[in-house]
Every structure is written in C-alpha cells, then in structure tokens.
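[1] sequence plus the predicted model coming up.
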Amino acid sequence: MPQQNQKVLVLFAHPSQDRSEINRPMFKLASNIEGVTAVDLYREYPTFRINVDKEQQRLLEHDIVIMQFPLYWYSTPAILKEWQDLVLEYGFAYGHDGKMLHGKSLLCAITAGGAENAYCDKGYNHFTIRELLHPLEQTASLIGMRYLAPFALFASRTAAEEQRVGVHLNNWKKLLVNLVENKVDLELASRLDKLTQLPNNLFKEAL
C-alpha cells in the first residue's frame, strides 16, 4: 500500500533578496513543487505585523515545516525570530494544552558564508552547524516536533563562481520531492549532523 503524501511548508526569510544568488532560486524552485507551500515572510509581512491565526493554521495544515534562511550571526533573520515569538504561543505550541504541533517535523535549510571546515571545534566558528542551531532544535523538542538535521550550503558567497549552485538546487529539489512523497527516513535525518550531501540511505526508495 503506497504511503500517503506529506504536506511541506517552507517559511522563507531573507531580508536582502536582491543580493541573493542561492536562497531566491531555492524559494522559486520550492514554490513550483506540488505538495509544497512556500511563504516569503518578508514579502508577506513587510511591517512585521504577523497574522498569528493565519500562521498557526498553516502549521496545522502541514506535516513538515522548513525554515529557509541565510545564517545571520549564527541565528535566523529577524522576521523568523518574530514569527517564532508570536506564532509558537502558549496553549498552541507548548504548555499543558499546547500540543497542536506534536508529531510534525522541523528542518532548517540554510546558507552559511563560511567554509564547511570552519564549523567544527577547531574551526574559527568553534561549533558544528547543528550545534549553532541548538536553540531551534530545543524549540522543536519543546513543542513536540521531530528536528531534522539542517540542509546546509557552506561557503555560499563563492558558490556561484565555483559553479556549485546547480548541484545544491538539484539536491534541494530531491529533498523536497522525497519529503512530499514520504520517502525520507526521518529517524535517520534526525540523527545526522547535517544533510549537506544527502546520503543515499536517507531515502526509502529511489525516485
């Protein structure tokens, strides 16, 4: 019996899209995949007046939530933090009766300016990319969501001139399609440090 498809929500946060060589095409690609709802938070809420009811309903209607953003000072752009502060409220996402997101999955799709070897204890950033995202991982834990390893592109500033964007976009599409078709081993994805290379055993079946 075929597995039921999953609904994927991409929350895109990039405050300077006119300078984006990777995140903007990633968002465009996601917008054209059936089963994926792609939301540009800066475009939808230019004054940061987030519609909490609308955003909570979006969460209820989707199985997997992807936060897509460039890593800014080891954290998210401002609007994504505002979104978390307002939408993930007590009584909805956490607290005695706040169980509305239990069983769903959270994934960060990020671009990082530094090289991959900079994200380790001996690198100049001192921590792995997953360690730097621990606040989001703990948020997922608190609200009952499964946290998946981040899908990351390192050295993003030179990716275009080094002709690495195409490969990254192909991996992004492969990940999204497999998430929608419920072919990703979520247990394995939750244990990995990162999803940069998309290991072959990540997918239950070949596309």
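    Yep, that arrived. Computed from a prediction, not measured in an experiment: that's the story for all the values here.
[2] use CA for all of it now, contacts and neighbours both
    Fine.
[3] OK, contacts around the nearest residue to I129 once chain neighbours are set aside?
    The shortest distance from I129 to any non-neighbouring residue, by Cα to Cα, 6 or more residues apart in numbering, is to Y119 (5.9 Å). Shown in contact with Y119 (Cα atoms under 8 Å, 6 or more residues apart in numbering): N125, H126, F127, T128, I129.
[4] structure B:
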Amino acid sequence: MSLSPRALVVFADPALHRSRISRRVGEAARSLSHVVVQDLYELYPDLYIDVGRERTLLKEADLVVFAFQLSWYAMPALLKEWFDTVFKPEWAEPGAQARLAGKSCWAAVGCASQPGDYQPGARHGRPLAEYLAPLEQTARACGMRWIDPHVFYGADGADAQTVDAHAEQLRALLAGHLARLAREGVAHGA
C-alpha cells in the first residue's frame, strides 16, 4: 500500500502579524491533508533553526514549497538562513545519499509590483525569474524538479476579496500538484 504524496511548505514572513496575505496563504496550505507548514518566523524567533528537524521533514516530503513575499528582490532573511543551514551542499547535493533528488520544488511568491514592472526598461529592470534564479538553481543543484513559480502580483494593494481568491487559488494549485504526484506514483514510502 502506497502513501499519499506529502508536501512541506516552508513559509517565511517576518511581519506575519501585519500581513493579511501571508496569514491567508498559511491557513489555505494548512487546510490540506498531507501538508506540513513550517512557519519559520514563528518556529525560530531566535533565528536558531533546528536543522535536524527540518531535514527530517524534507526527507518525508515529496513536494517542497517555499512561500514568501519578495522584499528588495530577495527572499526573507530567515528563509535564506534556512537554506544556508539546512541545504548544506554536503547534505543536500546529489551523490551517494541523494536525499532531495527527484523531489518536486515550487515557489509561491507575493510581489508588491505588477507583471509589467518586471521587464527590461521597466521599474525593476529584469524578469522576476531572474530574482528567483538562486532558489531555482539551488533546487536543481540538489537534484529536485523545479515547478514554475506561482506569483501573486500587486499583493500590497490587494483588497480582501482578491487576497481570499489568491489563497484559494494557491490551495487548489497545491492540491493539484499533490494529485499529479499521486498519479505519477510518487509518494513517501512508495
């Protein structure tokens, strides 16, 4: 008997208490079975990451999701620290252990700007994919399968109805990725 695919959502918002969007995204992800949400700023307010626990969760997951708001063209500081401590090359890169190889990796990113702002000659000067390239390359270097990110543009100016629709869309996409993995026969313990 095979198990259902599992997702680990690594969630990082340093100002969750002020964020309508991140709170709804976290709730939407938590509402799905077989999904573990690791809220880094809630779990590690002292910035000391339990590397062993995080690696155990990674090993158990078939889909790893990074959920965050883009700020100054980068992921939040604690998420970067998470990568630096948890994804140490000697642990994460493919080799004899291949701990992450074959897992799927997906980013759910919120941006204050609009899609047209992310192009040459526009406000941010380059495509959003270029700002997410370190995340994509890290996943690929670990042998993970990169799934094109889901981006919520105009996040700062979104009204409550738009935020709710975004959270529901993200929940549906996450459920869809898990269903696809199940159809492919990818499941922890399979």
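    Now that the structure is in, tell me what you want to look at. Note that the structure is a prediction, hence the values are computed from the model and not measured.
[5] tell me the one among the contacts of Y119 of the first structure nearest to V52 of the first structure.
    Closest approach to V52 of the first structure among those (Cα to Cα): I129, at 29.3 Å.
[6] re earlier: most neighbours among the contacts of Y119 of the first structure, which one?
    Counting neighbours by other Cα atoms under 10 Å, I129 leads the contacts of Y119 of the first structure with 24 neighbours.
[7] distance check, the residue nearest the centre of the second structure against E136 of the second structure.
    What sits nearest the mean C-alpha location of the second structure, by Cα atoms, centre = their mean, is F66, with 1.1 Å. As judged by Cα to Cα, to the nearest Å, F66 of the second structure and E136 of the second structure stand 11 Å apart.
[8] hmm, back to that, residue in the second structure matching the residue nearest to I129 of the first structure?
    Matched by TM-score structural alignment, Y119 of the first structure corresponds to Y118 in the second structure.
[9] can you report how many residues lie near the closest residue in space to I22 of the first structure that isn't next to it in sequence?
    Among residues not flanking I22 of the first structure along the chain, V165 sits closest, at 6.7 Å (Cα to Cα, 6+ apart). When neighbours are counted by other Cα under 10 Å, V165 of the first structure registers 20.
[10] surely V165 of the first structure and R24 touch.
    No: look at V165 of the first structure against R24 with Cα atoms under 8 Å: they stay out of range, at 11.5 Å.
[11] picking that back up, now do the contacts for the aligned partner of the residue nearest to I22 of the first structure in the second structure.
    Matched to the second structure by TM-score structural alignment, V165 of the first structure sits across from V163. Contacts for V163 of the second structure (Cα under 8 Å, 6+ apart) come out as R20, I21, R24, A155.
[12] equivalent analysis for T37 of the first structure, please.
    Contacts of T37 of the first structure by Cα under 8 Å, 6+ apart are K7, V8, L9, V10, A30, S31.
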